[in-house]
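Peer 1: Just a sequence and a predicted model for now, questions to come.
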Amino acid sequence: MAASATATATSRADKERFICIYPAYLNNKKTIAEGRKIPIDKAVENPTSTEIQDVCAAVGFNVLLEKNKMYPREWNRDVQYRGRVRIQLKQDDGNPCLPQFPTRKSVMLYAAETIPKLKSRTQKMGGSDQSLQQGEGGKKGKGKKKK
């Protein structure tokens, strides 16, 4: 019994060292009252929990994605707005895991700055141009087949 009690105590301490970041914290479509925690000029348009996870894991954080969690102030129940990312900010001794990110705000600002550079974001923006080119190419191909 004592072993299980210590196991729960350590897991609770682990959970306490993990900070939560909801997509609403970084969303430039939200007001501060709706949950945005960074300046609007640094915020991102509709970030997802998966994007936040990808960015933070890439820089070397210990990351946990909780898909079915909802931000309490979020009234929209769509899948797009679901999820929360837990990030281990500090080690057992209280020192930051990554020295360049001492605070939760530094992590949020980094995530907001890096998300627009993700391949999934850049492909979506360039995707409309590519689909137009593909459509034109398809027409040319059909013309060749008719001959």
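Peer 2: Perfect, thanks for sending it.
Peer 1: hey, let's count contacts and neighbours off CA atoms from now on
Peer 2: Fine.
Peer 1: distance of Thr103 from Gly141?
Peer 2: Here Thr103 is placed at a distance of 55 Å from Gly141 (CA to CA, to the nearest Å).
Peer 1: Give me the buried stretch members for stretch 84-100, please.
Peer 2: For stretch 84-100, a neighbour-count test (16 or more other CA atoms under 10 Å) marks Arg84, Val85, Arg86, Ile87, Gln88, Leu89, Lys90, Pro96, Cys97 as buried.
Peer 1: and the comparison structure, right after this:
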Amino acid sequence: MPQIEDITDADDIDDLDMDIAQFDPNLITPVAPLYEEKKEQEEEPAGPRRARPEDPALEVLRQKQADLPEHIPGEEDFKSMEAFTEEEREQLATMQVLYPCYFDSNRSVKEGRRAPLEKCVENPLAKTVLDACKILSLPSFLEFDKSHPQDFGNPGRVRVALKYEGKPTTEKIKSKRQLLDLVADYMVKHPTTLASVKQAPGPPELTRSSYKPLEVPKVEGFKMNTIVPLHSALTMKNPQTAGAYTVPNPAAAAQQQQKKQKQKIQRIRM
């Protein structure tokens, strides 16, 4: 089996002009980890301004994170992160991207897999990738509406700050290869189940109801999950769940009802 030594995001699909998805409430700072600034450093390198430990805005953000209640997936997860400024978007562009298909045991490297096959799992979800990054103490957040072009039925990807200004954000992880191995280890220990789906962001009509997720049938000729997020196109087209994604039209409903009530009268001429 060929060994992959260097992994980059050259083939990753990234459109920062579109809405940024869910921002992880457990993240202290969007990109930069806290670090000790060197005293001998008098000039800052050119580029986007980074968050510093002494920034008042960072202190406010830290306080807000401490006051946040336990996160429950719901309607708020589907709001775009319009609060991100252009400067913050530039910072986000420096973060590494992890797609769930990187850990799919049913895929080849050509089909999108990046982790070693022996460490891959079936039905990987972006939410599990995010949980792994949290355990590894890496700044990360979930973009729920982004998907890999070879895994369009399994939306969601994770942005993770593996490095900051060329230096690892944690001494434990110094390369993306090592990050993939550690995330894969976590996913093996936390396999995807149907119960996992309701723990991820989704329509409140489904996440907070008695709805029980079902596996979706595989399509011949496609590599795909049988367990997908609730906001997947494969779920939204399912008749059992389509009602949670459609907005009722009162005018159309009234017109339809009126048509049903119209009676035909047959006249007989003598």
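Peer 2: Right, received. Where do you want to start? Since we're looking at a predicted model, the values are computed, not measured.
Peer 1: Can you calculate the TM-score here?
Peer 2: TM-score for the superposed chains, counting by TM-score structural alignment, normalised by the length of structure 1: 0.67, backed by 113 aligned residues with a CA RMSD of 2.4 Å.
Peer 1: re the thing from before, please identify which pair of the buried residues of stretch 84-100 of structure 1 lies farthest apart.
Peer 2: Within the buried residues of stretch 84-100 of structure 1, Arg84 and Pro96 form the most distant pair, 20.7 Å apart (CA to CA).
Peer 1: Kindly state which residue of structure 1 is aligned to Phe103 of structure 2.
Peer 2: When structure 1 is aligned by TM-score structural alignment, Phe103 of structure 2 is paired with Leu26.
Peer 1: Gln257 of structure 2 in helix, strand or coil?
Peer 2: What DSSP: H, G, I helix; E, B strand; the rest coil gives for Gln257 of structure 2 is helix.
Peer 1: And for it, the neighbour number?
Peer 2: Burial of Gln257 of structure 2, expressed as a neighbour count using other CA atoms under 10 Å, amounts to 11.
Peer 1: Check the one 4 residues further on too.
Peer 2: Under the neighbour criterion other CA under 10 Å, Gln261 of structure 2 is assigned a count of 8.
Peer 1: Leu117 of structure 2 too?
Peer 2: 18.
Peer 1: Name the nearest residue to it, ignoring sequence neighbours.
Peer 2: Ser105 (5.9 Å; CA to CA, 6 or more residues apart in numbering).
Peer 1: need the contact list for that neighbour.
Peer 2: By CA atoms under 8 Å, 6 or more residues apart in numbering, the residues touching Ser105 of structure 2 are Arg113, Leu117, Glu118, Lys119, Cys120, Val121, Glu122.
Peer 1: what's the counterpart of the fifth one in structure 1?
Peer 2: Counting by TM-score structural alignment, Cys120 of structure 2 corresponds to Ala43 in structure 1.
Peer 1: Can you tell me the element Glu136 of structure 1 falls in?
Peer 2: Element membership for Glu136 of structure 1 (DSSP states H and E) is helix 119-146.
Peer 1: Compute the distance between the residue nearest to Leu117 of structure 2 and Pro116 of structure 2, please.
Peer 2: Taking CA to CA, one finds Ser105 of structure 2 at 9 Å from Pro116 of structure 2.
Peer 1: buried subset of the contacts of Ser105 of structure 2?
Peer 2: Arg113, Leu117, Lys119, Cys120, Val121, Glu122.
Peer 1: can you tell me which residues contact the third one?
Peer 2: Lys119 of structure 2 makes contact with Phe103, Ser105, Asp181, Ala184, Asp185, Val188 under the criterion CA under 8 Å, 6+ apart.
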